[in-house]
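Asks: just need the structure, nothing else, for what follows:
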Amino acid sequence: MKYSTVRNYALSLPEATEAPHFKYQSFRVRDKIFVTVPPGEEAIHIFLPEAQREQALALHPHFIEKLVWGSSVTGVRVTLAGAEPAVVKALVLAAWQHKAPKALRDAHGR
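Replies: The predicted structure follows:
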C-alpha cells in the first residue's frame, strides 16, 4: 500500500487536517491526532482504543505491530509494504471515529 493512498483517505474524512508533529506528519480531527507518519513514509501509526487495537494485532500480525509510547501501548504501527488497503482504511476510520466529537461522528454516519 502506498502512503499517498493513506494520506488521501485520511484527508477525505470530515474536518481532517494534516500538520507536522515533531519529526512526524500527523492527521488530526479538531486538533486530536488519529494517525502519525514517521519520516520515510514506510509505516504509519494509528491510535486506536484497546479492543480494536488488539483485534487488529490478532488478525493482521504480518503488517501490524503494537505501538509503544513510553510505557503504554497507544496504537498500532502498520508497515505499508504488504498491508491490505481495506484493513488500513478501516483502521484509519476507526481512529478518526475514536478522536472525533460525537456530533461529527453522527453527521458522518448519515
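Asks: alpha carbons only for contacts and neighbour counts from here, please
Replies: Noted.
Asks: now do the helices in the protein.
Replies: Under the criterion DSSP state H, the chain contains helices at 3-12, 50-59, 85-99, 102-109.
Asks: tell me which of the ones you listed sits most buried.
Replies: Sort the helices of the chain by mean neighbour count, taking mean count of other C-alpha atoms under 10 Å, and helix 85-99 sits at the top with a mean of 18.
Asks: of all the helices of the chain, which one comes closest to residue 29?
Replies: Residue 29 sits nearest to helix 85-99 of all the helices of the chain, at 6.8 Å, using C-alpha to C-alpha.
Asks: and for comparison, fold this next one:
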Amino acid sequence: MTPEDARRLALALPDVVERDHHGFPSFRTGRRGRIFATLPTPEVLRVMLDEGPIREAVAEWPWCREGWWGRRLMTVEVVLAEAEQDAVAELLAEGHARAAG
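Replies: Below is the predicted model:
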C-alpha cells in the first residue's frame, strides 16, 4: 500500500476530513473532529484504537506494531509497504467508529 491508498481508504469513511497535525496528515471525524488516524511518514499509518484491538492486530498481521505515547498504548502502526488493503480498511473503520462514538 501507499500513503495515497491509506488516504483514499480513510476519506471514504463517513464525515471524514483531512487536516494537518504537527506537519503531517490526520484524518478526523465527528462533530469535534476527533483524530482516528495519522500519516506521520510515507511509510507508516497510525490508527488510534483501544488496547485490545491494537494487540489483536499486532498478533494477527506482521506488518502491524504497537504505537506508544509515553506509557500508554495508543495506536497500531501499519507498515504500509507490507500491509493488506482489506485489513487496513478494517482497522481504519474500527478507528473511525471509536472516534465517532
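Asks: and of the helices of structure 1, who's closest to residue 35 of structure 1?
Replies: That would be helix 85-99 among those, by C-alpha to C-alpha, at 7.2 Å.
Asks: remind me what the closest one packs against, helices and strands.
Replies: Helices and strands touching helix 85-99 of structure 1, by 3 or more C-alpha pairs under 8 Å, 6 or more residues apart in numbering; DSSP states H and E, are helix 3-12, strand 24-29, strand 32-37, strand 43-46.
Asks: how about residues contacting that helix?
Replies: With contacts defined as C-alpha atoms under 8 Å, 6 or more residues apart in numbering, helix 85-99 of structure 1 is touched by 1, 6, 9-10, 13, 28-29, 32-35, 46-49, 78, 105.
Asks: and stretch 72-85 of structure 1, what's buried?
Replies: Across stretch 72-85 of structure 1, burial judged by 16 or more other C-alpha atoms under 10 Å covers 74-80, 83.
Asks: next, the distance between the ends of that stretch.
Replies: 27 Å (C-alpha to C-alpha, to the nearest Å).
Asks: still on that earlier bit, buried subset of the contacts of helix 85-99 of structure 1?
Replies: Using 16+ other C-alpha under 10 Å as the burial test, those include 1, 6, 10, 13, 28-29, 32-35, 46-48, 78 as buried.
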